[in-house]
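In: Build the 3D model from these lines:
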Amino acid sequence: MPPRRKGGKGRRAARPGAGRISIDELPDEVLHHVLSFLPAQEAVRTCVLARRWRHLWRSATGLRISCGPENEAAVNVKKLRDFVDHLFLLRGGSPLDTCQFNLLDINEDDDDTRRIHLWIRHVLMCRVRVLSLNMTWYSECWTKCFSLDGLPLVSQHLKRLELSSLYLDDSFLDFSSCPALEVIEIKECEIPDLDRILSRSLKSLSITGCCEFSEFHRFHVYAPNLVSLWLEVFIGRVPILDRMPSLVEAVVRIGRPDDFCHLADSGNCEDEHCPGCYGADGDTGCVLLQGLSEAQSLVLISDTKMFIFRRDLKCCPIFSNLKTLLLNEYWCVPDDFSALTCILEHSPVLEKLTLQLFCEGPKSNVHMKGSPDPKERSNAISEHLKVVEVKCEVVDDRVINILKFLNKLAIYSYKFQF
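Out: You can find the predicted model right below:
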């Protein structure tokens, strides 16, 4: 008689993979979302997997359309034309959550340009919520920004817009016909002819990288409901920030743009031919600080040769909501510390001050943390100020002078970290 198998009579061995859920058991809505993470060409190829997959790609919630350089040669969009045209034709008006165009080093061809513009308008008609555009012309020597058409964006559904390596003008950046738009990210773009960025719905604005601003005039940022701002200016004139009563946090970094003068620290050298002080059209009043005055958290970093912040301090607003402030060495020169004193006197509810001194980036070798003496607190600082941090690469004479100034404000009792 053969030996009896363990497990009892009639019990069968479990099938390999039993208890696991196959991807085919997922609902269509989940598979549509999964397909949105694939490049468009790969998403379409899933049609050969099984009968059920034959048409799933048509309703994918996202599209990733890209082409890039091969062997350092220009990419011809014509190779992509038939695929994308048929893709949009077969998708029809299926709604999109996200769409990404990543077209790098493409030929500068009028037909290709018109086709790309049509693609962008088509995805807007598909009620896309997040649109990302990163496109460059082919050049043997440098990257050349792709020029968008002069038509404004019109969408009732667009919530997030990411723009990279593009040439932008007033028409495209007039978002008055995009009432749901909340987030804009602009990176490495050319905007020399821009007069304004206009949006009442915008809550987050980021302009970073080496964007090229105009050297002859300042454009206006009009976004009264903005909550978060990140602004970097390294080429051209610093833009004018209009009032932002809802602003919570802002980071402003000024590199080596056209707002500098070898003769005056505050942009008033009295030489009417000076391009730095008098070279911008319609340049009157406060440029940055008035628009930032209602923020709760500020990071203000500038090259020491720039004058725009010091000029603004002549009509310095009250930072009535400001609780955390980070400054670099720009605010501590010249040695009279007038710029630092002014902004501290105009920050009545400040709780934390960080001085990031002579550092290449946010990291530092030396970290000192001090606090004001409540019995000897200076009237020049907020009664709410609890923490003062000083970060630097090395404690040299420049840093020691700043510590001496803080000591006059009764800020000491430092704890060191290395």
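In: From now on I want contacts and neighbour counts done on CA atoms only, so please keep to that.
Out: Will do.
In: Can you say which helix or strand has Ser94 in it?
Out: Ser94 is part of no helix or strand when elements are defined by DSSP states H and E.
In: Show me where the stretch 151-300 of the chain has its helices.
Out: Remark: helices assigned in the stretch 151-300 of the chain by DSSP state H, counting those that start in this stretch are 275-278, 289-292.
In: Tell me which of these approaches Leu133 most closely.
Out: Nearest to Leu133, of all those, is helix 289-292, at 28.6 Å by Cα to Cα.
In: and the closest one, how far from the chain's centre?
Out: Distance of helix 289-292 from the chain centroid (Cα atoms, centre = their mean, to the nearest Å) equals 19 Å.
In: List the contacts of that helix.
Out: 241-244, 247, 250, 309, 312-313, 316-317 (Cα atoms under 8 Å, 6 or more residues apart in numbering).
In: State the number of residues packed around the spatially closest residue to Phe219 that is not a sequence neighbour.
Out: Closest residue to Phe219 apart from its sequence neighbours, by Cα to Cα, 6 or more residues apart in numbering: Asp195 at 4.4 Å. The tally of other residues near Asp195 (other Cα atoms under 10 Å) stands at 18.
In: could you list every residue that touches Asp195?
Out: 170, 218-220.
In: redo that, cut-off 10 Å
Out: By Cα atoms under 10 Å, 6 or more residues apart in numbering, the contact list for Asp195 reads 169-171, 173, 214, 217-221, 239.
In: picking that back up, comparing the helices of the stretch 151-300 of the chain, which comes out most buried?
Out: helix 289-292 (a mean of 23; mean count of other Cα atoms under 10 Å).
In: Looking at the contacts of Asp195, state which has the most neighbours.
Out: Arg218 (24 neighbours).
In: just to revisit the earlier point, and the residue nearest to Phe219, how far is that from Phe37?
Out: Noted for Asp195: a distance of 37 Å to Phe37, by Cα to Cα, to the nearest Å.
In: To compare with the earlier structure, here is another sequence to fold:
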Amino acid sequence: MELVFDGGGAGGANNWRSQIREEVRVSRVSVLSEALMQALSPDKPETLTDLLNVAVRLESLIFGVAVSEVDYKYKLYTRLDHLEGISSDNHLEDISSDDHFEDISSDDHFEEISSDYQMLEPSTATLLRGIFSDPQSQSIQVQSNLHRVLSGGNTKATGNEEKPCCDDNDRISVLHESILHCIMSFMPAQDVVRTSMLFRRSPPLWTSAPCLDIDIDHFDMDRVKFNKFAKSLFEGRGNANTLDKLRLHSFAIDAAKYWIGDAIRLHKVKSIDFTENTRWEAFYLDPEAISFSSKYLQTVKLTNVIIVTSVFDQLSRECESLENLQLADSTLCSPEISSSSLKTLEIINCLVLNHLLIRTGKLVSLCFKDTRCGCTPKYIVRTTSAVILCDLSNAKSIELPTPVRHVAFDRMTPGCPMFISLTSLILGEWCLSNKFAPLACFLKHSPMLENLDLKLKFDCEAQKQPLQMAEGILFQAKSLKKVTIHCAEEEDRLPVLKAILLANARCVKHIDVKTY
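Out: Below you'll find the predicted structure:
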């Protein structure tokens, strides 16, 4: 395979990137690829993912964000240490049996598994525990539990066993399909398949279940078993049945991109929640395999992924019903998020590689924050890319506590406040710069603002904004009623900050202080 590298910056004799030979980068990709192999499955040839492509993307990312050759090497060695930690972690070892889900409609799927029933009602939990009991007493317990649920506990005792009042009636099979699907929506996908075998339906109910929860944690992190089950599940559903919700939590399996693509293209899914295991490298949403163009998608949650411009364009312009978008622990390679339908946008702990323009006229809630510090695992860099806010006249809540990003404003004209509907605002250290200029700008264009939270930096963070005096700092906050400051216990700037806020926000009589 020929490796093609991005230059990562402008050329020239003074650019440190131009001094690193390509063969050096190839050798480092090889080292990363070997480390990825050891972390993933050192004793198994079936990796289920192209580790060389993962290594190339990882090296290119580090090469692009590093500020010097020393920083480049440091970030590489830090990531190698992280991968070595994964390979020695007992939680990622194969601890499950050798049985696999070759045929998801066979009786072998009644093997006992551990499940979490805390989210279900007690009666439903009892039903499910009966389904996965000892195979020898399975039939009696399942029938007894099902009848107990449906009869509201009205049973008659004969000897040492409980039997339902109506022994000859199959009470569960006469329930409407929508009720059975509602019950199944609380269950992991493999439990849905097994439970479907109890109902006298053809085709089996799992083939039309509107909600699928496929989580590798339910397979004890056995990637081979998880891959075979998910593949059989999607193949068995056919193309006719629609999906309301897909929750897919995977771990280094390339086929996940095809499952997501099928859910959108064939099953007209309305809600997608995809997570790549956060201890592994970010999952590349390949635009050639996944098309997010859909008139049915309403909610998209993506965690630990790489999102390129073409994917963002589809989410912004070709999803006419999209209202909720959450991006977490991901790498964003797009200059703009614009949507005519989006109402809620959350960007949490993401690496932004370009200046980002947020242009969403119907947006009601915006959250853009980074809760990590430099010691966070997998940490590469805190981006200084600008976040430009544009056309947010419907936003009622904005959260921008991230202290390392520069926030700019666009299309603000006199007499036409940009945040005319804003009532709740959370900002970080950055709003105190330049004599409170960012905060003053927000307040000037937020005539309805009532609640303001300021989150100052942690002690481990450097370059705090200096506050030596309150004179000369003026801004208006006519509607502001409540101010809360979040800071460290030893925050020495607190008295000056409180004095500045009380002097300018005349309706605020008291400022709450919450320490980290």
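In: Now compute the TM-score of the two chains, please.
Out: The TM-score (TM-score structural alignment, normalised by the length of the first structure) is 0.65; 324 aligned residues with a Cα RMSD of 4.0 Å.
In: one step back: trace the residue nearest to Phe219 of the first structure over to the second structure, please.
Out: Alignment note: Asp195 of the first structure maps to Pro335 in the second structure; criterion TM-score structural alignment.
In: start to end distance for stretch 16-34 of the first structure?
Out: Span of stretch 16-34 of the first structure from end to end, Cα to Cα: 25 Å.
In: Same question for stretch 39-56 of the second structure.
Out: First residue to last in stretch 39-56 of the second structure (Cα to Cα) measures 16 Å.
In: what does stretch 508-515 of the second structure contact?
Out: 450, 453-456, 477-491, 494, 498-499, 501-502.
In: make it 8 Å
Out: 480-489, 498, 502.
In: in that stretch, what's buried?
Out: 508, 511, 513 (16 or more other Cα atoms under 10 Å).
In: of all the contacts of stretch 508-515 of the second structure, which comes closest to Leu467 of the second structure?
Out: Distance to Leu467 of the second structure, by Cα to Cα, is smallest for Lys498 among the contacts of stretch 508-515 of the second structure, at 10.9 Å.
In: Just give the closest residue to that closest one, not the sequence neighbours.
Out: According to Cα to Cα, 6+ apart, the nearest residue to Lys498 of the second structure is Ile511 (7.1 Å).
In: so the helix or strand harbouring Gly85 of the second structure aligns onto which residues of the first structure?
Out: If you go by DSSP H and E, Gly85 of the second structure is part of helix 69-87. Under the alignment (TM-score structural alignment), helix 69-87 of the second structure falls on nothing in the first structure.
In: could you point out which element follows that helix?
Out: Past helix 69-87 of the second structure, the next helix or strand by DSSP H and E is helix 122-131.
In: what stretch of the first structure does that following helix fall on?
Out: Under TM-score structural alignment, there is no match for helix 122-131 of the second structure anywhere in the first structure.
In: So which elements touch whichever helix or strand comes after that helix?
Out: Moving toward the C-terminus from helix 122-131 of the second structure, the next helix or strand (DSSP H and E) is helix 138-150. Under the contact criterion of 3 or more Cα pairs under 8 Å, 6 or more residues apart in numbering; DSSP states H and E, helix 138-150 of the second structure touches helix 122-131, strand 161-164.
In: what angle do helix 138-150 of the second structure and helix 122-131 make?
Out: 170 degrees (axes from the mean of the first three to the mean of the last three Cα atoms, to 10 degrees).
In: how about helix 138-150 of the second structure: buried residues?
Out: Per 16+ other Cα under 10 Å, helix 138-150 of the second structure contains these buried residues: 138, 141-149.
In: residues touching Val233 of the first structure, list them.
Out: Counted by Cα under 8 Å, 6+ apart, Val233 of the first structure has contacts 208, 210-211, 213, 253-257.
In: Now that we have the residues you listed, which of them are buried?
Out: 208, 210-211, 213, 254-257.
In: Using JSON lines, please lay out the residues you listed together with distance to Ser132 of the first structure.
Out: Conversion of these to JSON lines gives the following (distance: Cα to Cα, whole Å):
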{"residue": "Thr208", "distance to Ser132 of the first structure": "15"}
{"residue": "Cys210", "distance to Ser132 of the first structure": "18"}
{"residue": "Cys211", "distance to Ser132 of the first structure": "17"}
{"residue": "Phe213", "distance to Ser132 of the first structure": "21"}
{"residue": "Ile254", "distance to Ser132 of the first structure": "26"}
{"residue": "Gly255", "distance to Ser132 of the first structure": "27"}
{"residue": "Arg256", "distance to Ser132 of the first structure": "29"}
{"residue": "Pro257", "distance to Ser132 of the first structure": "27"}
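In: Surely Arg194 of the second structure forms part of a helix?
Out: Yes - applying DSSP: H, G, I helix; E, B strand; the rest coil, one finds Arg194 of the second structure inside a helix.
In: The aligned residue in the first structure for it and Val34 of the first structure, how far apart?
Out: Alignment note (TM-score structural alignment): Arg194 of the second structure maps to Arg45 of the first structure. Applying Cα to Cα, the value for Arg45 of the first structure to Val34 of the first structure is 14 Å.
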